[in-house]
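Enquirer: can't give you the sequence, but here's the structure:
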């Protein structure tokens, strides 16, 4: 156990020193660039770029189409180049960019704050919509001069759906792919997440004094210990308890995943996600809402306002307790007026939440379909 902890610490330190490119991309023969950009509210975000595949060169002399992947860095590189999405896209002639949200392992800088004080963590996914997503879209667009194919997994889908519904990034986006969209969380199927959600809506901030929710920190360990005392929970397999019975992960990938994931986020962000019966701004309670918004209830985002001619590909799984089939159905209902020729939906009955980014067969079931979807957009 001590040796495993030491290896994890050494790997994490090496990643922080060398970056994702040096550890996970260039050893496989790909060019890779590390970038930093600043949001309008002062957070400094880390990005990676894989400008071409291992074969190099351009596709028929044409400029490579940019793809922006939002799933926080290292997660996308846990399998071999033939099985991970960023490298598959690069080998298929795309200019691949990977974004890391604020607060995660590689995006913990700020122009005036460090991650220790609570002020650094005073944000939820609304700030990711308002500041992070426009910053990364603008950065990629300014570098490439082309409209962008967007891929969001889980939270990455929520922030893009919300942003597009507000009319943002519409002039810079070429298409959108949503894997395991979590626009709604009304039908969660995992008892641990349900209990956690109830705790988040309650007084967890006061109970633990947590501004940062660090899954590997002692405060979260104490929180999980309380939750896991409830009968019927299998806390010996937290991956399955939280993300569902993933069909197609290999053991080495799971081990690597647990070394680096899940990433830190703001506790306020998890509180907000726990409020997601509808897609609304952060609910501070009646008095707080009056103070922040000038009204008793937070404003609701209207997903049906997404431009109907935006090409959208949605892929979700039958065993995913976070992106539940019924909740995805609520999302699709809001998109019922979308141009039918611009909306594609894939349902994989045996897939759970992590299969979409780590399954050994996701290249055949999901990634090849994404590549074809992108190529169909002219």
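Expert: Here it is on my side, so go on. Every value quoted in this text rests on a predicted model; they were computed, and no experiment measured them. Numbers count the residues shown, from 1 in each chain.

Enquirer: hey, let's count contacts and neighbours off CA atoms from now on
Expert: Noted.

Enquirer: touching, residue 253 and residue 360? I think so.
Expert: No - counting by C-alpha atoms under 8 Å, residue 253 does not reach residue 360; the two are 9.2 Å apart.

Enquirer: intersection of neighbour lists for the two?
Expert: Common neighbours of residue 253 and residue 360, using C-alpha atoms under 8 Å, 6 or more residues apart in numbering, are residue 79.

Enquirer: against residue 150, how distant is the residue nearest to residue 99 when sequence neighbours are not counted?
Expert: In this structure, residue 99 finds its nearest non-sequential neighbour in residue 47, 4.8 Å apart by C-alpha to C-alpha, 6 or more residues apart in numbering. From residue 47 across to residue 150, the span is 14 Å (C-alpha to C-alpha, to the nearest Å).

Enquirer: take a look at this one as well, against the first:
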């Protein structure tokens, strides 16, 4: 087997590689030691980290007093929020204590904290994985009523939300305020809200023909998400709700999975009436740290050497359990600044303390390798299994490797579903002009100035800066379906939807942006 690094890395990159191996080895050692330690000793480490924080951490660990929206309580365990008084959109509900959100065990518990009842569903994919789905069908006061379940039930439009890389459905509902949770606001606006989960994560860690302890279980990439997880989840939702189409809202990798799925499943375009992409991801430029970026671009397969062929970063939950929450928050912030140059200033400290413990969920190393293949080749492609081709004797010569090997690209310009992109002006992972070139001409892109990637989930003003665009797109492309009989044939309504979409394509224009946002059509600013 050829060495993937010889002749491809400079001395600084070799040093970074060796340091990476050392850190991964140290982490593995700590993980093994922790598994063998009693709970009392783990509690000791947690208490020790808390004392260290209280004694030695400087005030800038949190926001400066003049700008902070939170302070530590006397015991250092909770954060007491002092939100701006001019904000009138709390709907009478006080913000939750970050510790309550942080300690919630699962999606259902998080919803109950805000007064919502959630359903749990399981769908089996065609290749045997069991995926967890969550449903929010009832606004407050509707609990127990039948929704989209027969002619005499409450009829609602259906919307499906999908999370990003290394996440699960909890990221949508771990806010300290319900007004900043998109699923809660959607259900209050009369939608039947469903949330999906990728294979391998907290809610989808089972298959009928393999065990998560086997490497074969983790042998999946973005391709499997697009081939199976997205279309099979959507089919289940439509079957359960007796609907012929739904609206899709994706975040980060959740948008990439939809781009891929819609491009290779023509029939799926008839089942998705509008695709709203928040912080869209297709072919990121790379990482902000030059050495790490050069390392993974030189050979994405280095991640297999570092993390194996199972799940990646599985010890993240370990660090959450032994570190005092503000220290864990600082570690996550530093990591995101190191890799992506994100400052996370639009997210309050109290929201970080509440949400960061719900940020991580399991996925395969292969799916992350797939992303670095996309970054290296600067194209939204399927997974490249022929790794050896990149290390052929002639691979270093200009064009020699690509002359004989070419990985299939996702034909994203074939997508027929109307697409609305909402991206951050400070998001280092989004190159909107490159993305628009790969999407249909009718695609509309709206910039939210100064927003970074995670702001679309947890920013203090996300309800004002982002939700408006989501609601506008949903009303534009789904209100005609709602006007028809929900349980009868939908062809007439769908034809009217398609006529509206075609009219927008032909006009090639959009309405004036709100909230100071900027919009693009066909790569031109409007």
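Expert: That came through fine. For clarity, every value in this text was computed on a predicted model and none was experimentally measured.

Enquirer: drop the TM-score for these two in here.
Expert: Overlay of the two chains. TM-score (TM-score structural alignment, normalised by the length of the first structure): 0.82; 346 aligned residues with a C-alpha RMSD of 3.2 Å.

Enquirer: how far does the longest helix along the first structure sit from its chain's centre?
Expert: Identified as the longest helix of the first structure according to DSSP state H is helix 2-20. From the chain centre to the centre of helix 2-20 of the first structure is a distance of 22 Å (C-alpha atoms, centre = their mean, to the nearest Å).

Enquirer: cool, stretch 33-53 of the first structure as well?
Expert: Chain-centre distance of stretch 33-53 of the first structure: 15 Å, with C-alpha atoms, centre = their mean.

Enquirer: with stretch 272-287 of the first structure instead?
Expert: Put simply, stretch 272-287 of the first structure sits 19 Å off its chain's centre (C-alpha atoms, centre = their mean).

Enquirer: buried set for that stretch?
Expert: By neighbour count on 16 or more other C-alpha atoms under 10 Å, the buried set for stretch 272-287 of the first structure is 272-276, 279-284.

Enquirer: aligned counterpart of residue 280 of the first structure in the second structure, please.
Expert: The alignment partner of residue 280 of the first structure in the second structure, by TM-score structural alignment, is residue 381.

Enquirer: residues near the closest residue to its match other than its chain neighbours, how many?
Expert: Spatial nearest neighbour of residue 381 of the second structure, excluding adjacent residues (C-alpha to C-alpha, 6+ apart): residue 409 at 4.0 Å. As a burial measure, residue 409 of the second structure scores 14 neighbours (other C-alpha atoms under 10 Å).

Enquirer: look up how far residue 200 of the first structure lies from whatever residue of the first structure lines up with residue 409 of the second structure.
Expert: Under the alignment (TM-score structural alignment), residue 409 of the second structure maps onto residue 300 of the first structure. As judged by C-alpha to C-alpha, residue 300 of the first structure and residue 200 of the first structure stand 20 Å apart.

Enquirer: cool, and residue 316 of the first structure?
Expert: 26 Å.

Enquirer: these two: who's more crowded?
Expert: The neighbour comparison of residue 316 of the first structure against residue 200 (other C-alpha under 10 Å) goes to residue 316, with 25 against 20.

Enquirer: is it true that the more buried one touches residue 350?
Expert: No - counting by C-alpha under 8 Å, residue 316 of the first structure does not reach residue 350; the two are 10.0 Å apart.

Enquirer: ok, back up a step: who has more neighbours out of residue 47 and residue 150 of the first structure?
Expert: residue 47 (27 against 23).

Enquirer: so that one, which state does it fall into?
Expert: Secondary structure assignment for residue 47 of the first structure (DSSP: H, G, I helix; E, B strand; the rest coil): strand.

Enquirer: which residue is the nearest non-sequential neighbour of residue 362 of the first structure?
Expert: residue 356 (6.2 Å).

Enquirer: so which bit of the second structure is the host helix or strand of the one you found matched to?
Expert: Element membership for residue 356 of the first structure (DSSP states H and E) is helix 355-358. Aligned by TM-score structural alignment, helix 355-358 of the first structure corresponds to residues 455-458 of the second structure.

Enquirer: quick one: that stretch to the first structure mean distance?
Expert: By mean C-alpha distance after the TM-score superposition for the first structure, the fitted stretch 455-458 of the second structure averages 0.6 Å away from its aligned residues in the first structure.

Enquirer: how far away from the center of its chain is the helix holding residue 356 of the first structure?
Expert: 12 Å.

Enquirer: residue 68 of the first structure matches what in the second structure?
Expert: Per TM-score structural alignment, residue 68 of the first structure is aligned with residue 160.

Enquirer: hmm, I typed the wrong one, I wanted residue 265 of the first structure.
Expert: Mapped onto the second structure by TM-score structural alignment, residue 265 of the first structure lines up with residue 363.

Enquirer: and its match, how far is that from residue 259 of the second structure?
Expert: 19 Å.

Enquirer: cool, and residue 503 of the second structure?
Expert: Remark: distance between residue 503 of the second structure and residue 259 of the second structure (C-alpha to C-alpha) = 22 Å.

Enquirer: hang on, the match of residue 409 of the second structure packs against residue 280?
Expert: Yes - using C-alpha under 8 Å, residue 300 of the first structure is in contact with residue 280, at 4.0 Å.

Enquirer: quick one: buried residues of stretch 120-140 of the first structure?
Expert: Under 16+ other C-alpha under 10 Å, the buried positions of stretch 120-140 of the first structure are 120-121, 123-140.

Enquirer: whereabouts in the second structure does that stretch align?
Expert: Against the second structure, stretch 120-140 of the first structure falls on residues 217-237 (TM-score structural alignment).
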